[in-house]
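Colleague: Got a predicted structure here, sequence first:
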Amino acid sequence: MLALVALGVALLAATALPYVGFLALYAWVRPSGSPAAKRPSEPTVSVVLPTYNEARIVENKLRDLVALDYPMEKVEIVVVDSSTDETPDLVESFFADRDAPASTLIREGDRRGLARALNDGYAAAENEIIVKTDCDARLAPDALREAMANFADPAVDGVTGRNAEVLGGSEVETDYRGIQSHIQTLESHLDSTFIFHGPFSAFRREAVVPIDPGSLADDSELALRIRRNGGRVVFDPAVAYMEAAHSAFAKRRKQKDRRAMGLVRLLVQQRDALGRHGRYGRVVLPFNWLFMLVSPWLLATGLAALVLGAVTTAGVAGLALPAALLAFVAAGSRDVLGPFQPFYALFDAQVSLLSAAVRLPLTSTDGLWEPDAELREAYD
C-alpha cells in the first residue's frame, strides 16, 4: 500500500528533525574547544579507580596513572576493589615502595555494583578534585593538566573528555564518538553537557553527591545531579582518553545496550529537570530526549511501515528493501561503508537505544557488570 510507504517516509523524515535542528544550532553558535575560562591550575586530585578481576591489566593502568604529566605529590589514587582474583594484591604490591602518589585500597567484602563502589570511593577521596577513570581505559599524558585547567573557572564543577583513539580500530565507534563530540561541544557552550564518560570524569569534591546505588549511568547521573544543584558540567575535547570498542553488530549490543539502558533510565528518572536549569533543561535535555527516547521508535516504526508498504505494493520485488537494510547493517558492522559509515554509526546507536527502551521494564538491573575479556586484549 502506498499509504504505508508514505507513512514510512514521513516517520523517517521526522526522525531526522533533531539532527537538522542540531546542525542549524551548531552553525549559529560555532562552538569550539572548551567552554570554560581555562588557565593552568594544579589543584590536588583524587583518582578513583573501581576494579573487578582486573589482574591482567591493573598494573598497566596504575603505571599509566603515575606517568601522567602532573605533580604526583598532589595526587592520591583510591582503588575500590571487589575482585575474586589477585587484583588487590597487585595494587598493594605496586604502591608498596612508592612515596607518591598516595594510595588507598578499599576492599569490598561482597560485590555490590559499580555505583555503590563509586560512592565509597568518592567518600574516601580527600583532595579538591575527584577524577573517576576505568581500568580498561588509557589517559593521554596531559589529560589531568587539561582537565584541571577547566577548574580554574569557578563556575565549572565537572569536566569530561573525548575518546581520541578507539582501541581495536572500530570505525563504527570512531564515527559515533566523532558525532558525539560535536554534540557535547555544542551542549557545553550552550550550558552543560548531559553524558559524562567513565574513562575520564572529573568533579569538584565539594559538588559530589551520592548517586543511585543501582545506577547504570553513574558518571552521567552525578553530572546531572551537580547541574541540578547549580553547578556547570562541561565537555573539553582537549581532555583525551583511549577506550576499546567492537564493530561487529552482536558484540556491540553487549557493549552498548547496557550503556543505553542507563542513559534512557536516567532521562526518565530525571524527567522533572526538563524545562528547568537554564538552557540545560530547555535545549540540552530535550535534544537528548528526542535522540534517545523518541527517535528510535520513529525510526523503527518508519522502517517497518516502509518495508511492509514496499512488500504489499511491489510483491516479491519489495523484498529488495529489507535486503538492502540487512546489507547496510552487514557492511557497517564490518567497517566497509566508507563515507556512509557515520550514518551506520547513528543507526547502530538508535538500535541500542530502542533495545534499551524495550528491555528496561523487563530487566532486573543491579548495577553489576562483567569485564569484556576481548576488549581488555586491546588495552594490553
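Modeller: Received it, and whenever you're ready, just let me know what you need.

Colleague: CA atoms for contacts and neighbours, from now on please.
Modeller: Noted.

Colleague: host element of residue 214?
Modeller: Element membership for residue 214 (DSSP states H and E) is empty, with no helix or strand holding it.

Colleague: I would like the residues contacting stretch 115-126, please.
Modeller: Stretch 115-126 is contacted from outside by 46, 48-50, 78-81, 106, 130, 205, 208, 210-216, 218, 367, using CA atoms under 8 Å, 6 or more residues apart in numbering.

Colleague: Kindly report the same for stretch 147-160.
Modeller: Residues external to stretch 147-160 that are found in contact with it (CA under 8 Å, 6+ apart): 34, 36-43, 196-197, 200-204, 207, 223, 226, 231-236, 239.

Colleague: Report the separation between the two terminal residues of that stretch.
Modeller: The straight-line separation of the ends of stretch 147-160 (CA to CA, to the nearest Å) is 8 Å.

Colleague: just checking, what packs against the helix or strand hosting residue 5?
Modeller: Using DSSP H and E, residue 5 sits in helix 2-29. Counting contacts by 3 or more CA pairs under 8 Å, 6 or more residues apart in numbering; DSSP states H and E, helix 2-29 is packed against helix 171-190, helix 295-314.

Colleague: try this one next to it:
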Amino acid sequence: MYYSAHVGCSVLHSNSIDAGLIMGFVEVWMLLWVTMAGDWLAYGELGLAAVGFAPFALHRWSCSKWLSQQLQCPEEMSGLDMTILLPVWNEGLIIEKKLANLAKQDFKCHLLIIDSASTDDTVSKAESWLEDFPSAFESHNLIRMERRLGKTTAVKLALDSLKDNQGIIVMTDADATLMPGALSRLNRWFSNPHIGAVGGTPNRLGLLNSETTHRDIYSLLRVGESAHDSTPFLEGSVLAWRAGSVDSSQLYATANADDAQIATAVRLGGLRSIQDPELTFTDMMPLNAKDQRRQKVRRAQGLIRLLARKRKHWFSRREGRFAKILRRNAWMHILSPLAIAGGAVLAILRNITYLPETNLMLSLSLVEIYCLVSWILSRANKSVFGTRTAGTIMCGLESLLVAIVISGRGKSLHMWEQHADVRVALADE
C-alpha cells in the first residue's frame, strides 16, 4: 500500500516536471519564433526597399557619368524640309499665340494642323489667323476629325497623310512655346545621319516645387541616356523625327505617351533618339497638386504600357546599350513601385506587431519616418532640407503604382481631360 502510494506520487511528480519542461520549451520556442518573425519582416522590408530604390541611384549615377559623352549639335543645316505637326483639341484660347510663336521662328516650315473634333472655336480661329498671315508658312493644311479618338489616333492619321514626306516632321503641343531658333537647331541635328529623333528640354512655369525637382531629375536621366545611346522617352511638346522612320502602324491608338512611342520606334529602327538640353521650350505645369497627380498618372500609364510591350528588347544583344537603358527604365517604372508597395506592407505589419527593440528595428523605423515625411511634404508642395529629392521619388512611385493598378483593371487614360485653368493662364500672359 505504501509502495503503491509512493510510486503514484513519483509518477505525478515526474509528469509535473515533464509538463513544466514542455511549457518552458514552448515558451522559448515561441519567443524565438516571434523574434525571428520580426527579423524576417525587417529583412524582407530591407530587400524590397533595395529592389525598389536601387535603380534610381544606379541610373542617376550612370547618367551623370554618361553626360561627358554628350553629342554636339552640328553647325551645318541638314538641307531637309520641315513639316510642323500640330495636334489640337479645344485650344481656342491659345491657338493664335501658338501659330504666332511658330511663325516667328527663323526656319520657314510647312504646317499640318489636325483637329480632334474640337467643340470650341479652335478651327475657326486657326483658319482666320492663317488667312490673315498667308506667308507665315510654306504651306498649310488642316485635317478635321469627325470625332475625338485620342491624341495617338490623331497622330496616326497625320502620319498617314504625310507618308510621302521626305523631310523632317516636327510635332509640337499647342501649349508649348518654342525658344527662338528652335526649328533651325532641330534642322541642324539631322545633318548627322545617325540621328533619327530629337526632343526638347522643358522650362516649366508654375509654383509647384515638386514639379521642378521632378523635371530636373527627369531631364538629367533623358540627356544622360541620349549621350550613352538613346532615350526611349522624349517630350511631345517639341519632338522632331525623320519622315519615314516611324510608321503609323507602330503606334498603339488606345495608349497614350505617343511621343515616347515615336522615340522608341525610331531607336528600334536603327537611328538614335536624343534629348537636346539646349533646345528648350516653355510650358506651364498644372496649377494645383491634384491636377499634377492626374497628369503624372496618365503619363505613367503610357510609359509603363510602352515598356511592357517592348519587353523582348530588354535583354536584346542586337540593341546593345539601348537594351540596358530599356531594362533599367522597366525596373524603375514597373518593378520598383511594386517592390516599394510590398515593403510598405511589411513595414506596417512589423510596426503593428513589434516594438523597435533592436538597432535594426529602430533604424528601419527612422528611415520609414523619413520616407513618410518626405512623401507627405512633397504631396503638399513643401519641403525641408534633405527631403525634396526623396519626396519627389516617393510621389513618382505613387503615380506609377496607381497607373499599374488602373491598367490592371483594364482602364485606359489615353482620352485625357484638358487642364482648362492652364489654358486660361497661358492666354492671359
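Modeller: Nice, I can see it. Quick caveat: nothing in here was measured; it's all calculated off a predicted structure.

Colleague: Would you pull the TM-score for this pair?
Modeller: The TM-score (TM-score structural alignment, normalised by the length of the first structure) is 0.90; 374 aligned residues with a CA RMSD of 2.5 Å.

Colleague: Find me the equivalent region of the helix or strand following the helix holding residue 5 of the first structure in the second structure.
Modeller: Downstream of helix 2-29 of the first structure, the next assigned helix or strand under DSSP H and E is strand 45-51. Using TM-score structural alignment, strand 45-51 of the first structure lines up with residues 82-88 of the second structure.

Colleague: Mean per-residue distance, the matching stretch versus the first structure.
Modeller: By mean CA distance after the TM-score superposition for the first structure, the fitted stretch 82-88 of the second structure averages 0.8 Å away from its aligned residues in the first structure.

Colleague: Just the residues contacting that stretch, thanks.
Modeller: Contacting residues not belonging to stretch 82-88 of the second structure are listed as 108-116, 118, 122, 151, 154-155, 158, 167-174, 187 [CA under 8 Å, 6+ apart].

Colleague: now, which of the residues you listed lie within strands?
Modeller: Judged by DSSP state E, strands contain the following of the contacts of stretch 82-88 of the second structure: 110, 111, 112, 113, 114, 115, 168, 169, 170, 171, 172.

Colleague: thinking again about what came up before, please name whichever of the helices and strands packed on helix 2-29 of the first structure is nearest to residue 380 of the first structure.
Modeller: Across these, residue 380 of the first structure has its closest neighbour in helix 171-190 (19.1 Å, CA to CA).

Colleague: mean shift between the closest one and the second structure?
Modeller: Comparing helix 171-190 of the first structure with its match in the second structure after superposition yields a mean distance of 1.3 Å (mean CA distance after the TM-score superposition for the first structure).

Colleague: which bit of the second structure covers that helix?
Modeller: Mapped onto the second structure using TM-score structural alignment, helix 171-190 of the first structure covers residues 209-228.

Colleague: Need the buried ones from the contacts of stretch 115-126 of the first structure selected in PyMOL.
Modeller: Applying 16 or more other CA atoms under 10 Å to the contacts of stretch 115-126 of the first structure, the buried members can be selected in PyMOL as follows:
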select buried, resi 46+48+49+50+78+79+80+81+106+130+205+208+210+211+213+214+215+216+218+367
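
Colleague: And the contacts of stretch 45-56 of the second structure?
Modeller: By CA under 8 Å, 6+ apart, the list of residues contacting stretch 45-56 of the second structure from outside reads 328, 331-332, 335-340, 342-344, 346-347.

Colleague: ok, so of those residues, who is nearest residue 401 of the second structure?
Modeller: residue 337 (5.4 Å).

Colleague: how much space between the residue nearest to residue 76 of the second structure when sequence neighbours are not counted and residue 122 of the second structure?
Modeller: If the residues on either side of it in the chain are set aside, residue 76 of the second structure comes closest to residue 188, at 5.8 Å by CA to CA, 6 or more residues apart in numbering. According to CA to CA, residue 188 of the second structure stands 32 Å off from residue 122 of the second structure.

Colleague: gap between the equivalent of residue 115 of the first structure over in the second structure and residue 239 of the second structure?
Modeller: Using TM-score structural alignment, the equivalent of residue 115 of the first structure in the second structure is residue 152. Between residue 152 of the second structure and residue 239 of the second structure the distance is 14 Å, computed by CA to CA.

Colleague: which residue is nearest the centroid of the second structure?
Modeller: The second structure has residue 300 as the residue nearest its centroid, 4.8 Å off, counting by CA atoms, centre = their mean.

Colleague: Contacts only, for the residue nearest to that residue when sequence neighbours are not counted.
Modeller: Spatially, and ignoring its direct neighbours in sequence, residue 300 of the second structure is nearest to residue 400 (5.5 Å; CA to CA, 6+ apart). By CA under 8 Å, 6+ apart, residue 400 of the second structure lies in contact with 297, 300, 301, 304, 333, 334, 337.

Colleague: Trace residue 400 of the second structure over to the first structure, please.
Modeller: Residue 400 of the second structure maps onto residue 353 in the first structure when the alignment is built from TM-score structural alignment.

Colleague: separation between its match and residue 239 of the first structure?
Modeller: Between residue 353 of the first structure and residue 239 of the first structure the computed distance is 27 Å (CA to CA).

Colleague: one step back: average offset of the helix holding residue 5 of the first structure relative to the second structure?
Modeller: Superposing on the second structure and averaging over aligned pairs (mean CA distance after the TM-score superposition for the first structure), helix 2-29 of the first structure comes out at 2.7 Å.

Colleague: how about residue 312 of the second structure, what's its partner in the first structure?
Modeller: By TM-score structural alignment, residue 312 of the second structure lines up with residue 272 in the first structure.

Colleague: ok so the residue nearest to residue 300 of the second structure is a helix residue?
Modeller: Yes: residue state for residue 400 of the second structure (DSSP: H, G, I helix; E, B strand; the rest coil) corresponds to a helix.

Colleague: Residue 112 of the second structure is in contact with residue 141, isn't it?
Modeller: Yes: if you go by CA atoms under 8 Å, residue 112 of the second structure and residue 141 touch, sitting 4.9 Å apart.

Colleague: on that earlier part again, which of the contacts of stretch 147-160 of the first structure count as buried?
Modeller: Buried by 16+ other CA under 10 Å: 34, 36, 41-43, 196-197, 200-204, 207, 223, 226, 231-236, 239, out of the contacts of stretch 147-160 of the first structure.

Colleague: per the alignment, residue 250 of the first structure corresponds to what in the second structure?
Modeller: Aligned counterpart of residue 250 of the first structure in the second structure: residue 290 (TM-score structural alignment).
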